[in-house]
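Peer 1: Structure here, sequence nowhere to be found:
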């Protein structure tokens, strides 16, 4: 099998989207965005040994490779439409590649995303997806709109993926079935696209939590020119992790790999945001507030600062 037969056999699927004029097989795809929409484009890279263990289930890896990019679309309030995939393979292992493609295309079908091109070569296992989507003009969620007085919200549960990693590394011992649930979150993250679209017109700023809540929220605060106070006791997670207190707080506040949405909104939208939880089947928690100043403070129940050793994942540490 060579590069072209690999692409044709595993990754050339008939496009479902009528906005795809030309997909896999030419030097570039031809796309037709919807009228009245702005184009969203993002790219993420996953490297073996850096972002995932080499022995990971290839179906789960295919899912996650696309999921982390869909999460960026969710953070912008967008509808994901198209993706390209670039992969360096150490070797052409047909069963492994077939399972990887199965995981990727299952998630793509669920969110109606077409794979429209990409590239392959030989090298250390490296996976990169460029995701493209769209949002009605002027309605994208951005990082630069938070204002003093806004509430800080987060979706889902924090810290599960980080706890699974710490269990794997031997620094945290998780009981069953907590370990299984945490491992599921690490391997099969669910991008919050429906939530992102529902937040258009409600959220003042948003991003996804990939490198850790405090680190990612810090980027939003910097772009908006404000400060934030996060209430440690309000961080949502699995009851077992919450019960461990300071022992697992770094997982919740700075662990990363959550792929939940963190967003800000004026208090007048509190009830409307809370009402989204039931139809989406997704917990939404108010965890802090925006204040004047700079930086992000993690506070205990007495309002005193909690200092963690780190606030999130550093890709170059």
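Peer 2: It's in. Remember, it's a predicted structure, so these values are computed and weren't measured experimentally.

Peer 1: CA only for contacts and neighbour counts going forward, please
Peer 2: Will do.

Peer 1: Next, the contact list for the residue positioned nearest the centre of the chain, please.
Peer 2: Among the residues of the chain, residue 259 comes closest to the average C-alpha position under Cα atoms, centre = their mean, at 3.1 Å. Contacts here follow Cα atoms under 8 Å, 6 or more residues apart in numbering; on that basis residue 259 touches 68, 71, 189, 190, 191, 192, 208, 209, 210.

Peer 1: second one coming, line it up with the first:
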């Protein structure tokens, strides 16, 4: 039997989840209903009509996730939806922007209710958790891919181009869990139950670092989220700020899954594996004490410097990883 057509699909699986501010049972809500109240006209017309918050900048970002490139095509659709929205939300967190709206362009090989129902539910649950609402999009037939554009509002954006020579480099939490866990997610390894849970949480449910971004907003000189690996992404701050960096790796924050590897592989995975969706940010000397007093889950990992390039130092010696980060092409 044929699945629902385009407009029935939108109405049944997406519009129904985003017409009211009702919350799913047992789901915490990170913010109020600012996103819902700023929608003059949402799903169903040629365009959405949205009311920008007064006196704030709008931050917008778009990412495309392709089956068997950015997620396993055979994975649970609920988890695919969660990952797809969370990795986009991470861009808003990196800019210190509060989530408002998103659009979805969904390309499907077929209109399959058994796939669409958990996907739509995962998308709606994740959206409500982070206080963002779907306002439109498109569906079409083809190889499975998911494109999401997110929009948020910010008063004090964190950009890549504000770092200064001598600024301290920080990362949030620990790095390497998703990259170390990918073979587990792909069923290439037989892990313990605890390791499987850690791998799946890191890969399908990365936590956009909104709370860290809000706290460091008054003090950070530059920031971005770590999606392609710290070395690659720190390189973007260096390029935008016309600087280089030195990383001191003796006490680098390595996630438990990665730390189970041999020492060199663990460090390389944490530096270059990607899919962390943590923040990397820089702090000038004059704000260092204030940031240290915030008691955040962050680690100082180096300093910006005027000499181009990223120099890694381990045990007082220059250390060169074999890889530099994820490459899209």
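Peer 2: Received, thanks. Since we're looking at a predicted model, the values are computed, not measured.

Peer 1: ok, back up a step: the residue nearest to the centre of the first structure matches what in the second structure?
Peer 2: With TM-score structural alignment as the matching criterion, the partner of residue 259 of the first structure in the second structure is residue 277.

Peer 1: how about the residue lying closest to its match once chain neighbours are set aside, what does it touch?
Peer 2: By the measure of Cα to Cα, 6 or more residues apart in numbering, the closest residue to residue 277 of the second structure outside its immediate chain neighbours is residue 226, 4.9 Å from it. With contacts defined as Cα under 8 Å, 6+ apart, the neighbours of residue 226 of the second structure are 233, 274, 275, 276, 277, 278, 279, 280.

Peer 1: And residue 226 of the second structure, how close does it get to residue 62 of the second structure?
Peer 2: With distances taken as Cα to Cα, to the nearest Å, residue 226 of the second structure is found 16 Å from residue 62 of the second structure.

Peer 1: On the three-state scheme, the alignment partner in the first structure of residue 106 of the second structure is what?
Peer 2: Matched to the first structure by TM-score structural alignment, residue 106 of the second structure sits across from residue 87. In the three-state summary, residue 87 of the first structure is assigned as strand, counting by DSSP: H, G, I helix; E, B strand; the rest coil.

Peer 1: How many residues are close by residue 87 of the first structure?
Peer 2: The tally of other residues near residue 87 of the first structure (other Cα atoms under 10 Å) stands at 19.

Peer 1: tell me the contacts of it?
Peer 2: 119, 120, 121, 125, 126, 127, 128.

Peer 1: Over to residue 99 of the first structure?
Peer 2: Residue 99 of the first structure sits in contact with 58, 59, 62, where contact means Cα under 8 Å, 6+ apart.

Peer 1: which element is the alignment partner in the second structure of it on?
Peer 2: Aligning on TM-score structural alignment places residue 99 of the first structure opposite residue 118 in the second structure. Under the criterion of DSSP states H and E, residue 118 of the second structure resides in helix 113-130.

Peer 1: Return the set of buried residues in that helix.
Peer 2: When burial is assessed from 16 or more other Cα atoms under 10 Å, helix 113-130 of the second structure yields the following buried residues: 116-130.

Peer 1: Comparing it with the first structure, how large is the average distance?
Peer 2: When the first structure is overlaid, helix 113-130 of the second structure sits 1.1 Å from its aligned residues on average, using mean Cα distance after the TM-score superposition for the first structure.

Peer 1: Tell me, how many residues neighbour the alignment partner in the first structure of residue 259 of the second structure?
Peer 2: With the correspondence set by TM-score structural alignment, residue 259 of the second structure lines up against residue 242 in the first structure. The burial count assigned to residue 242 of the first structure is 20, neighbours taken as other Cα under 10 Å.

Peer 1: if we can go back for a sec, looking at the buried residues of helix 113-130 of the second structure, spot the one nearest residue 69 of the second structure.
Peer 2: When the buried residues of helix 113-130 of the second structure are compared for distance to residue 69 of the second structure (Cα to Cα), residue 119 comes out closest, at 18.1 Å.
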